[in-house]
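> pasting the sequence and the predicted model now:
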Amino acid sequence: MLIEIVDQHFVEENRKALAMSNHDDLQDMIISEYDFLYLPVDFVSRSNLGYAFLNFTTSVAAMRFYESFDNFSWKDSMVFNTPKICKICPARIQGKDGHVRHFKNKYFQCDTDKFLPVSFSPPRNGSTSRTLPTPIGCRRKMSF
């Protein structure tokens, strides 16, 4: 679900950028894209921990996302039934390569790749030609 929310944001932001750009020179238009996503999950309850890591390919994309989601109230979004407020903060690790290095040898107590961090190559921008995720890290079967 998080991928759908992020993709929709990028669709809207890239439409705005296209509308404001010089249509004669689309090379100068800065496209909002992302190339890494991780939503940490409690593997027992299968609920997210309330934060995520998202790597933007440009500082412009990061600022657009920040302006849309920092202090965003999820209770008004009709997506989640929670009073939580979204807070955007820079991560200690920066860049797709840094995130991939950090997570590639980590083990996750899960039985499916859908809980693993993912990278995208080429980056995703919300368009109809959506890049499939490449899982990062290793699964370790849960034992109870």
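Sure thing, it's come through. Residues are numbered from 1 along each chain as shown.

> from now on I want contacts and neighbour counts done on CA atoms only, so please keep to that.
Will do.

> how many residues are close by the closest residue to Leu37 other than its chain neighbours?
Leaving aside its chain neighbours, Leu37 sits nearest to Leu54 (4.6 Å; criterion: C-alpha to C-alpha, 6 or more residues apart in numbering). Using other C-alpha atoms under 10 Å, Leu54 is surrounded by 23 other residues.

> put this next to the first one:
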Amino acid sequence: MLLAAIDEQCRGAYDFLYLPIDFKNKCNVGYAFINMTDPCQIIPFHQAFNGKKWEKFNSEKVAVLAYARIQGKSALIAHFQNSSLMNEDKRCRPILFHTDGPNAGDPEPFPLGSNIRVRPGKSRAGGSEENRGLGNPSTLASGEELALDSFLGSPNDAY
């Protein structure tokens, strides 16, 4: 649902999406991270979403956009590829997207690191019951990646 809403305005203009999930409640935590491939794409994205209600999600919450601390596809891959998050359900992981050619906007494989961390008390193959280290939108800084606040739903809502 989230991807469909974003793709109506920006399909092929972003290469990364992460909707952090509270694994205990099986719902997202209320914000997402999107990396736009070109700074010029931020303006139409901002105009389409900032300050708007999520009517398709039956919500009164309003989207608030801000710049994120980690910027660029390669930096985001480096940040997440060894994260314990990569041991979680595939629907709860960050998603990369093709941005060129006929596959623009389609998901692409996320390169896994060689030293994926394991959360305390969990095996490598097991899931997590806690929401740790997912970041806070109030700590965001400048760059091209946008944090899109005020999402509702479950891990499936990203698709």
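Arrived safely. Quantities reported herein were computed from a predicted structural model and do not represent experimental measurements.

> hang on, the earlier thing: in a strand, the residue nearest to Leu37 of structure 1, correct?
Yes: membership of Leu54 of structure 1 in a strand is supported by DSSP: H, G, I helix; E, B strand; the rest coil.

> can you tell me what it aligns to in structure 2?
Taking TM-score structural alignment, the alignment pairs Leu54 of structure 1 with Ile34 from structure 2.

> show me what contacts the spatially most central residue of structure 2?
By C-alpha atoms, centre = their mean, structure 2 has its centre lying nearest to Tyr18, at 1.4 Å. Tyr18 of structure 2 makes contact with 32-34, 93-95, according to C-alpha atoms under 8 Å, 6 or more residues apart in numbering.

> can you show me the helices along structure 1?
Secondary structure of structure 1 (DSSP state H): helices at 2-20, 59-69, 96-103.

> let's have the contacts of Tyr18 of structure 2 in CSV, adding distance to Pro107 of structure 2.
Converted to CSV, the contacts of Tyr18 of structure 2 look like this (distance: C-alpha to C-alpha, whole Å):
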residue, distance to Pro107 of structure 2
Ala32, 17
Phe33, 15
Ile34, 13
Arg93, 12
Pro94, 10
Ile95, 7
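
> got a winner among these for most neighbours?
Ile34 (26 neighbours).

> next up, the contacts around that one.
Counting by C-alpha under 8 Å, 6+ apart, Ile34 of structure 2 makes contact with 14-18, 145-148.

> quick one: the aligned partner of Ser59 of structure 2 in structure 1 from Val6 of structure 1, how far?
Using TM-score structural alignment, the partner of Ser59 of structure 2 in structure 1 is Thr82. The gap separating Thr82 of structure 1 from Val6 of structure 1 is 18 Å, by C-alpha to C-alpha, to the nearest Å.

> who has more neighbours, those two?
Using other C-alpha under 10 Å, the more surrounded residue of Thr82 of structure 1 and Val6 is Val6, with 18 against 12.

> pull the longest strand from structure 1.
strand 118-124 (DSSP state E).

> show me what counts as buried in that one.
118-120, 123-124 (16 or more other C-alpha atoms under 10 Å).

> wait, which of those residues is closest to Phe144 of structure 1?
Val118 (26.2 Å; C-alpha to C-alpha).

> OK, contacts around that closest one?
Per C-alpha under 8 Å, 6+ apart, neighbours of Val118 of structure 1: 36-38, 133-136.

> thinking again about what came up before, reformat the helices of structure 1 as CSV; add distance to Asp42 of structure 1.
Output for these, formatted as CSV (distance: least, C-alpha to C-alpha, whole Å):
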stretch, distance to Asp42 of structure 1
helix 2-20, 16
helix 59-69, 23
helix 96-103, 17
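
> and these: which comes nearest Pro90 of structure 1?
helix 59-69 (9.5 Å).

> mean per-residue distance, the closest one to structure 2?
For helix 59-69 of structure 1, the mean deviation from structure 2 after alignment is 1.0 Å (mean C-alpha distance after the TM-score superposition for structure 1).

> would you check how far apart Ala63 of structure 2 and Ala75 of structure 2 are?
Ala63 of structure 2 is 25 Å from Ala75 of structure 2, where distance means C-alpha to C-alpha.
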